[in-house]
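Colleague: Here is my input; please provide its structure:
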Amino acid sequence: MIRTVPVALGDRSYEVRIGPGLIARAGDEIAPLLSRPRVAILTDERVASLHLPALTAALDRAGIASSALALPAGEATKSWDHLGRAVEWLLAERIERRDIVIALGGGVIGDLAGFAAAILRRGVRFVQLPTTLLAQVDSSVGGKTGINSPQGKNLIGAFHQPSLVLADIDVLATLPDRDFRAGYGEIVKYGLLGDAGFFTWLEENGPRLRQDRDALIHAVAHSVAMKAAIVARDETEQGDRALLNLGHTFGHALESATGYSDRLLHGEGVAIGCALAFDLSARLGLCPQEDPSRVGAHLGAMGMPARLSDVPGDLPDDAGLIALMGQDKKVVDGRLRLILARGIGQAFVASDIDPAAIAATLSQAR
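Modeller: Have a look, this model is predicted:
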């Protein structure tokens, strides 16, 4: 069963296709987009070993020639050096403006390949084939592309929408459990920010998503539909789209503090960030006191981190973490903007939060 979610952006609209067997069908899915039967694939070394042969075989069956560049796996690949390597390779492959670049991988490859496509010849089309749960429900949809800086995460980039997203549920079977759970951090975010009923469904069904394909397809499609609706209203994050950053200001600071390493995966940082956002909201009297406990209990039931003490190794002190939060893209006129909540499913953008309340929340979470 293939679920199709449209992303309505006028003449840049596209579809997100979700279901089993989509890599095996990729040639037929992509062929209508091509002006000539040729594509370039950007991937990483781990994903290439698992899924690149199936993709190139599918393209071959559709009469589409392909070449591929496999970059190192990991968050550190979202850098100037690897972006430059990717762009120079695409130029050497003589990829033209009417051609298609395929991003085969998780959020790192999707972000980097999308940014490379955005700046190559002032804009080349690209297709997302996300291979992680996190990428399927979040980073492959909406056109945010970019790389990291030593100053912070995703500070260099562009909005560049894909022409198609193919989310093959079958490839998630190859994910390690920790990576699957990290992707779940973005799924639970959608319930917390705007759909209390979905959060209740996740409380009941979340622990069996790995074993129940129909439930997994529903969770991915529902998350994508929520994101697509928000992106259609606010593509470049002037208003509603900022809600999608629930948990991310805290999470990005923690990722920076841990050196974008395996100490903390992005989805784990988001999960801790969501818990902190609800802790802070309750501390400020914005949401019911029982909501943070409910959020923490569900994250615990999913085997996910929810507190700073769940991060291995030392972290900066409260002032140090708040300073890292100050580098976030959501800072406006020097003021930190956080996504807080009036309850589960009721997130909103908040400015001018008392730093002392943030520090107290961080201290409690240690």
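Colleague: rest of the way, CA atoms for contacts and neighbours
Modeller: Will do.
Colleague: okay, how far is it across stretch 163-182, tip to tip?
Modeller: One end of stretch 163-182 sits 26 Å from the other (C-alpha to C-alpha, to the nearest Å).
Colleague: Pro6 in helix, strand or coil?
Modeller: Three-state call for Pro6 (DSSP: H, G, I helix; E, B strand; the rest coil): strand.
Colleague: one more to line up against the first:
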Amino acid sequence: MSTCLHTLHVDLSTPSSDRSYPILIGRDLLADESIFADILEGRDVILVSNDVVAPIFAARVRGALGSRRRVTEVILRDGEANKTMAAVGDILDAALADRHERGAVMVALGGGVVGDITGFAAACYLRGIDFLQLPTTLLAQVDSSVGGKTGVNHPQGKNMIGAFHQPIAVLIDLQTLHSLPAREFSAGIAEVIKYGLISDIGFFDWLEQSASRLLAREESVLAEAIERSCAVKADVVSADEREGGVRAILNFGHTFGHAIEQVQGYGRWLHGEAVACGMVMAARVSAARGQVPRDFVDRLVALLGRFELPVTPPEDMSVADLMASMAGDKKVVEGRIRFILLAQPGNAVIVDDVSAAEIESACFDRANLD
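Modeller: Take a look at the predicted model:
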């Protein structure tokens, strides 16, 4: 029997339309036929997963979808390296082959890669059909499943091809987290920590105090961490759906992190690992500017260390490599790279005046990082 512990709403209502949607957080939600019946009604489904997640969870989702609707399954290859236009093509080919109409719903069962690819395919198919997010990793549950950013990678940059396409709902089943390898779980914690850094210093303090219980994957602590993370993201997305302003603060650590992923080759570091390192780099630059205390950077490094997350750039990466990659980032405006720094702990700010010399001094002087 399922248990819903928290319900949040992403409010995207306007005078002309209402694209708001719920985020449900609980136990055994993936097996609850009544939840799927309420959300999907009698509509047909294109169920998209990958070759790691599907063998674990697809059967229970199929059971919850029931036998009265038509279900087309698409199984993608796992991994960031497979977040490509070819994968989108596989989904579209299957949907077209089974002659799905505009009333069909794409259902993304997996981590952030599956969610991003499926959402983009849904935005493209018949010029846009609905999709449902069933995130199975912590990172996807607190970040990529909420907010409507969809897309794929390109050799010249991460998420360079995509669309804003909001889901009709997000179902977060805590049971999926018990199957996560430790490295994947820790990668998700990086995004959880981000929310405390950019918006809620009290949440950061709570995470420091709760680290041991999070590592033990205690359900009540996980539920609170996910609920508080999603609440911050839902508020930001409701205020700025298409990243015209404040939503950019959600990219804290990501400008550096995306560059690390691209330069190394997608998949060498997990996304959350690259973001963890990127957050420390942004915090170090913020400290060098006198905006946060240096001992706060030490606290961040220590907390990330509890989860065995990287806190220094790869040894084979240079500042020149980093700057070249960031110059092609989709967040560049009029040739200037936008960075998210900390104005103070718990308060992020958008800047475009960070120099290569500043980054090298704060983040690549190995003698000062020990």
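Colleague: Could you identify the longest helix within structure 1?
Modeller: When structure 1 is parsed with DSSP state H, its longest helix is helix 213-233.
Colleague: Can you tell me what sits against it?
Modeller: 3-9, 16, 18-19, 136-138, 141-142, 169, 187, 190, 205, 208-210, 240-241, 244 (C-alpha atoms under 8 Å, 6 or more residues apart in numbering).
Colleague: ok, now stretch 234-253 of structure 1?
Modeller: So stretch 234-253 of structure 1 is in contact with 142, 152-153, 159, 189-190, 193, 227, 230-231, 233, 266, 268-277, 321-322, 324-325, 328, 330, 338-340, 347-349, going by C-alpha under 8 Å, 6+ apart.
Colleague: how does it look with 7 Å?
Modeller: Outside stretch 234-253 of structure 1, the residues within contact range by C-alpha atoms under 7 Å, 6 or more residues apart in numbering are 153, 189, 193, 230-231, 269-274, 277, 321, 324-325, 328, 338-339, 347-349.
Colleague: and it, which residues are buried?
Modeller: Using 16 or more other C-alpha atoms under 10 Å as the test for burial, stretch 234-253 of structure 1 gives 234-236, 241-253.
Colleague: and of the residues you listed, the nearest to Val87 of structure 1?
Modeller: Lowest distance from Val87 of structure 1 to the buried residues of stretch 234-253 of structure 1 (C-alpha to C-alpha) belongs to Thr236, with 24.1 Å.
Colleague: Where does the closest one sit: helix, strand or coil?
Modeller: coil.
Colleague: Which position in structure 2 pairs with it?
Modeller: Aligned by TM-score structural alignment, Thr236 of structure 1 pairs with Arg242 of structure 2.
Colleague: State the distance from that match to Ala283 of structure 2.
Modeller: 25 Å.
Colleague: Ala276 of structure 2 now?
Modeller: Ala276 of structure 2 is 11 Å from Ala283 of structure 2, by C-alpha to C-alpha.
Colleague: Ok, Glu73 of structure 2 next?
Modeller: From Glu73 of structure 2 across to Ala283 of structure 2, the span is 43 Å (C-alpha to C-alpha).
Colleague: Burial check on the counterpart of Thr4 of structure 1 in structure 2, number of neighbours?
Modeller: Matched across to structure 2, Thr4 of structure 1 falls on Thr7, judged by TM-score structural alignment. Look at Thr7 of structure 2: counted by other C-alpha atoms under 10 Å, it has 13 neighbours.
Colleague: How about the secondary structure of the residue nearest to Thr7 of structure 2 when sequence neighbours are not counted?
Modeller: Excluding the flanking residues, the one nearest Thr7 of structure 2 by C-alpha to C-alpha, 6 or more residues apart in numbering is Leu24, at 4.8 Å. Put simply, Leu24 of structure 2 is strand when judged by three-state DSSP.
Colleague: Structure 1: strands as residue ranges?
Modeller: 3-7, 14-19, 38-44, 65-71, 100-105, 125-130, 144-149, 152-159, 164-168, 337-341, 347-351 (DSSP state E).
Colleague: Where in structure 2 does the fourth one fall?
Modeller: When you say that, I think you mean strand 65-71 of structure 1. Strand 65-71 of structure 1 covers residues 70-76 of structure 2 once aligned (TM-score structural alignment).
Colleague: quick one: the matching stretch to chain centroid distance?
Modeller: 23 Å (C-alpha atoms, centre = their mean, to the nearest Å).
Colleague: Ok, stretch 25-37 of structure 1 next?
Modeller: The chain centre lies 25 Å from the centre of stretch 25-37 of structure 1; the measure is C-alpha atoms, centre = their mean.
Colleague: Only the buried residues of it, if you could.
Modeller: Of the residues in stretch 25-37 of structure 1, those buried (16+ other C-alpha under 10 Å) are 25-31, 33, 37.
Colleague: With stretch 289-296 of structure 2 instead?
Modeller: Residues of stretch 289-296 of structure 2 classed as buried: 291-293 (neighbour count, 16+ other C-alpha under 10 Å).
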